[in-house]
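[1] Predicted model and sequence below, questions to follow.
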Amino acid sequence: MFYKKRRLFILMISLIIIVGLIGFSLRDRTNLTIFEDFIHDSVGWVQEVINKPITFTTGVVTNIKEIRNVYQENQHLKSSLDEIRQLEYENQELTKEIDELKELLDKTESDFLQNFDAIQASVIARSKDQWFKQITINKGTQHGVEPNMSVVTGKGMIGKVQSSSPFTSTVLLLNGFDRTNRISVNVYKDETETDSSGFIVGYDEETELLLLEMNDNNQELKAGQYVFSSGLGGVFPKGLEIGEVVDVEADRYELTSIAHVRPSADLTDLNHVIVIDRSMTTIDEQTEEDES
């Protein structure tokens, strides 16, 4: 009985102390007791210790998510850029092809080609052995293409048919010509002067210019004049534009003039061409025959 009263007394005293402490702590005070300071600092330190790893882990997880999102966005942007570049390239190629086809159409409808049978063809390959000197087109004997026919683009002459099979033909480009495949040409001056004549006899690989050997040492030949096929020799029709004279010099014996000619057509970038059938008689040839 005594022990029960003692425990009850101790419990009551404890409750009084606790209520007192609570009341004391709830008062408006500017200063805390040493015990309260200790408790407050201890709780704050424990919270800091617990919160730091939680905050760090949360930050790491957030950063990983952001990095993953950035990576996915970058991949999407790269894919979009690749598609844009592909579309730009295709657009450039289509624009270039359209321009080339327009030039061919204008050339085909010109008065000059109205006198010939113009066979339109597309380039399907380049020769492995002579990459820059030969091309293969998708027209052959079944389409009327025969060896030695002239081949042109909308800008000018590019070469001649070297060989022909039923459905394809090989074209020898101007930069593959030499003295065995020379072209008889005229250099146009103006309406008041007589054209000079000569032969395209080769190609300078270093300057990428055709070599024009004149029939004499023509002092009046100068840069800027245009070179056309003369029609002599029975292979190339008269009047095909070949190129422009860049410079002129005398040969080492000073017996004739050697000119460098820049081809009018781009021999390195060919997609569509026209094969000219010279077998049709031109108006000029018919007039010459009638006069003779």
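    Perfect, I can see it now.

[2] C-alpha from now on. contacts and neighbour counts both.
    OK.

[3] can you map out the strands along the stretch 101-250 of the chain?
    Applying DSSP state E, counting those that start in this stretch to the stretch 101-250 of the chain gives strands spanning 117-126, 134-137, 150-152, 157-164, 169-173, 183-188, 196-204, 209-214, 226-229, 241-250.

[4] now what about the fourth one, what contacts it?
    Here strand 157-164 makes contact (Cα atoms under 8 Å, 6 or more residues apart in numbering) with 140-141, 145-152, 169-174, 240-242, 264-265, 267.

[5] now do 7 Å
    Outside strand 157-164, the residues within contact range by Cα atoms under 7 Å, 6 or more residues apart in numbering are 140-141, 145-152, 169-174, 240-242, 265, 267.

[6] By neighbour count, sort out the buried ones in the residues you listed.
    Buried members of the contacts of strand 157-164, counted by 16 or more other Cα atoms under 10 Å: 140, 145-152, 169-174, 240-242, 265, 267.

[7] quick one: secondary structure of Lys4?
    Recorded secondary structure, Lys4: helix (DSSP: H, G, I helix; E, B strand; the rest coil).

[8] Give me the distance between it and Tyr203.
    Noted for Lys4: a distance of 127 Å to Tyr203, by Cα to Cα, to the nearest Å.

[9] more neighbours, these two?
    Neighbour comparison, Lys4 and Tyr203: the larger count goes to Tyr203, with 19 against 9 (by other Cα atoms under 10 Å).

[10] correct me, but that one touches Leu212?
    No. Using Cα atoms under 7 Å, Tyr203 makes no contact with Leu212, being 8.9 Å away.

[11] Could you check which helix or strand contains the spatially most central residue of the chain?
    The centroid of the chain falls nearest to Tyr89 when counting by Cα atoms, centre = their mean (6.0 Å). Assigning secondary structure by DSSP states H and E places Tyr89 in helix 34-108.

[12] one more structure, for comparison:
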Amino acid sequence: MPGFFNKKLIILLTSLILLVALIGFSLKERTKLSWPEQFVHDTVGWFQFVFNKPAQYAAGLFENIEEIRNVYKENKKLKAELRDYAELHAKYYDLKSKYENLEKQLHVDALSASKAHIAPVIGRSFDQWNQMIIVGKGSQSGIQKGMAVLTPEGFIGRVTSVSQFTSEVTLITDPSDNNQISAFVVTKGGKKYNGMIEGYDQNKHVLLLKKLPIDAKIKKGDFVMTSRLGGVFPDDLLIGKVVSVKPDPYGLTKVCEVEPAADFNNIDYVDIIEKTSLSPNGVDTP
């Protein structure tokens, strides 16, 4: 029995010595690993490489997906804000334009002796764009057939039909033969020549002022105004400016092409002027 324990003791001591030697050997700085260590290191490194790459790719993919989702949400939000800004911008300029038009119409100097009714334009058909508009005032507001209609820029037409709350206005750009308006040209030298607006050239966008004296000294840039001699409109409502002058086909009178002063594509509000008539002493009376 004592011999058995001695053997066990010897084996134990030997094992401890070997363990201590191995620990010391492993802790010792070495420039070269043993082949078992190299095998273990290479095997572990290869498995780390194989599994680490897909793991990094998957993690990066999920991060990219999350970033794309965040960018999409931010882009959607920015688009909504941009759309709201554009709508507000458009509304601002629309209100600004309407305000400026109303402000101008409250200061129409040519109407100081006449009563004007400001009315909104509520209708305009595409097929009659150059012929007629509908305004939001009628007989209940004192509107009558034949009243002159203008914008702050100038004369645009006359009331041709009246209902209780609305009225139709025939524009001076209506090319029909019965759309005739008494007018005159005033030159830069102060001369006046009476004529009639008869027709509209839709290709050139000019009014045709006819029946002017053949010897009239009219030049490009002279102003064309309404005349009270027709018994319908007051004097001096601006119609436009002369852009060309030529004799009529028979050489008896002159014809002027007149560029309208008003913008017929942008009519939001109009002034409707109460009718005046010419008294025997030459004074306008309502």
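    Nice, I can see it. As the structure is a computational prediction, the values presented were derived from the model and not from experiment.

[13] quick one: TM-score?
    Scored against TM-score structural alignment, normalised by the length of the second structure, the superposed chains reach a TM-score of 0.89; 283 aligned residues with a Cα RMSD of 2.7 Å.

[14] picking up where we left off before, now the strands of the stretch 101-250 of the first structure in a markdown table, with distance to Glu289 of the first structure?
    Output for the strands of the stretch 101-250 of the first structure, formatted as a markdown table (distance: least, Cα to Cα, whole Å):
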| stretch | distance to Glu289 of the first structure |
| --- | --- |
| strand 117-126 | 20 |
| strand 134-137 | 34 |
| strand 150-152 | 22 |
| strand 157-164 | 26 |
| strand 169-173 | 31 |
| strand 183-188 | 20 |
| strand 196-204 | 22 |
| strand 209-214 | 27 |
| strand 226-229 | 20 |
| strand 241-250 | 24 |
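
[15] Relative to Asp284 of the first structure, which of those is closest?
    Nearest to Asp284 of the first structure among the strands of the stretch 101-250 of the first structure is strand 226-229; the distance by Cα to Cα comes to 14.0 Å.

[16] Where in the second structure does that closest one fall?
    Mapped onto the second structure using TM-score structural alignment, strand 226-229 of the first structure covers residues 223-226.

[17] To what extent does stretch 67-83 of the second structure diverge from the first structure after superposition?
    In this overlay with the first structure, the average offset of stretch 67-83 of the second structure from its partner residues is 0.7 Å by mean Cα distance after the TM-score superposition for the first structure.

[18] ok now that stretch, how far from the chain's centre?
    Distance, stretch centre to chain centre, for stretch 67-83 of the second structure: 24 Å (Cα atoms, centre = their mean, to the nearest Å).

[19] go on, stretch 69-87 of the first structure?
    Averaging C-alpha positions (Cα atoms, centre = their mean) puts stretch 69-87 of the first structure 20 Å from its chain's average.

[20] which residues in the second structure does that stretch match up with?
    Under TM-score structural alignment, the match for stretch 69-87 of the first structure is residues 70-88.

[21] next one: stretch 143-150 of the first structure
    Mapped onto the second structure using TM-score structural alignment, stretch 143-150 of the first structure spans residues 141-148.

[22] Wasn't Val275 of the first structure part of a strand?
    Yes. Membership of Val275 of the first structure in a strand is supported by three-state DSSP.

[23] Provide a list of residues in contact with it.
    Going by Cα under 7 Å, 6+ apart, Val275 of the first structure touches 118-120, 149-152.

[24] again with Asp28 of the first structure
    Asp28 of the first structure makes no contacts at all, as judged by Cα under 7 Å, 6+ apart.

[25] nearest to Val60 of the first structure, of the contacts of Val275 of the first structure?
    If you rank the contacts of Val275 of the first structure by distance to Val60 of the first structure using Cα to Cα, Gln120 comes first, at 67.2 Å.

[26] Now do Glu274 of the second structure: how many residues are near it, please.
    Under the neighbour criterion other Cα under 10 Å, Glu274 of the second structure is assigned a count of 21.

[27] now swap in Lys79 of the second structure and tell me
    Look at Lys79 of the second structure: counted by other Cα under 10 Å, it has 12 neighbours.

[28] can you check the one 10 residues further on too?
    When neighbours are counted by other Cα under 10 Å, His89 of the second structure registers 11.

[29] which position in the second structure aligns with Leu255 of the first structure?
    Counting by TM-score structural alignment, Leu255 of the first structure corresponds to Leu252 in the second structure.
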